[in-house]
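*Asks:* Task: produce atomic coordinates for the following.
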Amino acid sequence: MRFRSIVLPLALIAAVTSTGGCVVAIGGAALGSAMVLSDRRSTGIQVEDAEIEHRVNDVITQRFGTATHVDVASYNQRVLLTGNALSAADRAEIERLAAGCRGVRQVINEIRVGTYGGVRSFLADTELAGKVRSALLEQKTLPGGVIQVVCSDGTVYLMGLVGAQEAQTAESAVQRVSGVRRVVALFEVLTDAQLAQYRRGTAQNPSAGPAAVGSGQ
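*Replies:* Down below sits the predicted model:
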């Protein structure tokens, strides 16, 4: 059975439970209605990201079936791959397949070579995602809905269109959460002028604009 990575917008007010079915609903249907309202991406880009995830998952499944466990998250047409592949060659092939999908402008390959930890690992990441979301919600200077959180084997990936101070605040908050092994910030950092446009509601979606910043600890 393939489980999806936990991808939670800050504005999603829903309890993360310890059952797989409820978690998938939170990351799927419930996520869809929340992110359109509060996300800094345009509605069109949000739809495109959902379609990209479908395309990438489809080509991976067609090529590997159930031999790998790979999770796909697309934010602003940048694709994050997490999970497990059985070999380095499979890992590279999955990245190549993802990069060839329509609409993808960057692939970030965080797939580990090895076997998948199973339901226990999935539930641990689910619990951790809830703790991370709560920590981010407590940061009064972070607007709700601007950051996506992906948890995989204790590593927390942060994606979003944010200002420099917002990025620093989010990363610092997540680093203090118990159970987090590593934080990888994959933000696209907005200039002050772009951030001001978003706050006024006049920004155009920067599908190729802001500088991408990645860091991990």
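*Asks:* can we go C-alpha only for contacts and neighbour counts from here?
*Replies:* Fine.
*Asks:* Strands along this structure, start to end?
*Replies:* 6-9, 69-75, 78-85, 106-109, 112-113, 147-152, 155-162, 182-185, 188-189, 211-212, 215-216 (DSSP state E).
*Asks:* Put together CSV for these, with distance to C22 and mean neighbour count on each row.
*Replies:* Shown next, in CSV, are the strands of the chain (distance: least, Cα to Cα, whole Å; neighbours: other Cα atoms under 10 Å):
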stretch, distance to C22, mean neighbour count
strand 6-9, 11, 26
strand 69-75, 18, 24
strand 78-85, 20, 23
strand 106-109, 27, 16
strand 112-113, 26, 18
strand 147-152, 16, 26
strand 155-162, 21, 25
strand 182-185, 25, 20
strand 188-189, 30, 23
strand 211-212, 33, 14
strand 215-216, 30, 12
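*Asks:* run this one through as well so I can compare:
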Amino acid sequence: MMRLVKTVCAVLFALQLSACGVLVVGGMVGGATILADRRTPAVQAIDLGVEIEANSQLSKKFGDSAHIVVVSFNQKVLLIGEAKDDTIKTQA
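*Replies:* Predicted coordinates for the structure are as follows:
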């Protein structure tokens, strides 16, 4: 019985460690991305917010009629994608 308890504890501990590895690597990648970018963290956050909001609005407005991706850098926006016709391109 004691051996079973130890085995279960070891498995649970190993599962917890695997999650830690993912978090550590994710944190390192995220930190490196912020450090490598010349923009301030505040501007990066604003750009991310602009991208999320614009992508959401464009998706709601055009649905399957267009595939548009919004990229924001230093609060300047670039629209990339394809649309079924020129009116959709103009509206976007």
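*Asks:* that older thread, which stretch among the strands of structure 1 approaches R199 of structure 1 most closely?
*Replies:* Among the strands of structure 1, the nearest to R199 of structure 1 by Cα to Cα is strand 155-162 (11.2 Å).
*Asks:* Would you mind pulling up the elements that that closest one packs against?
*Replies:* Applying 3 or more Cα pairs under 8 Å, 6 or more residues apart in numbering; DSSP states H and E, one finds that strand 155-162 of structure 1 contacts strand 147-152, strand 182-185, strand 188-189.
*Asks:* so the second one aligns onto which residues of structure 2?
*Replies:* By that I understand strand 182-185 of structure 1. Across structure 2, nothing matches strand 182-185 of structure 1 (TM-score structural alignment).
*Asks:* any chance of the strands of structure 1 in a markdown table, plus distance to T43 of structure 1?
*Replies:* Formatted as a markdown table, the strands of structure 1 follow (distance: least, Cα to Cα, whole Å):
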| stretch | distance to T43 of structure 1 |
| --- | --- |
| strand 6-9 | 15 |
| strand 69-75 | 12 |
| strand 78-85 | 16 |
| strand 106-109 | 20 |
| strand 112-113 | 32 |
| strand 147-152 | 15 |
| strand 155-162 | 14 |
| strand 182-185 | 23 |
| strand 188-189 | 18 |
| strand 211-212 | 21 |
| strand 215-216 | 28 |
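*Asks:* and R91 of structure 1, which of these is closest to it?
*Replies:* Of these, the one closest to R91 of structure 1 (Cα to Cα) turns out to be strand 78-85, at 5.7 Å.
*Asks:* average distance between the closest one and structure 2?
*Replies:* The superposed strand 78-85 of structure 1 is, by mean Cα distance after the TM-score superposition for structure 1, a mean 0.7 Å from where its aligned residues fall in structure 2.
*Asks:* on that earlier part again, so which of the helices and strands packed on strand 155-162 of structure 1 comes closest to Y75 of structure 1?
*Replies:* strand 147-152 (8.1 Å).
*Asks:* Report the aligned residue range of structure 2 for the closest one.
*Replies:* Going by TM-score structural alignment, strand 147-152 of structure 1 lines up with nothing in structure 2.
*Asks:* what's the answer for stretch 35-53 of structure 1, then?
*Replies:* Using TM-score structural alignment, stretch 35-53 of structure 1 pairs with 33-51 in structure 2.
*Asks:* ok so, going back, would JSON lines of the helices and strands packed on strand 155-162 of structure 1 with distance to L195 of structure 1 be doable?
*Replies:* JSON lines is the format used below for these (distance: least, Cα to Cα, whole Å):
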{"stretch": "strand 147-152", "distance to L195 of structure 1": "14"}
{"stretch": "strand 182-185", "distance to L195 of structure 1": "18"}
{"stretch": "strand 188-189", "distance to L195 of structure 1": "9"}
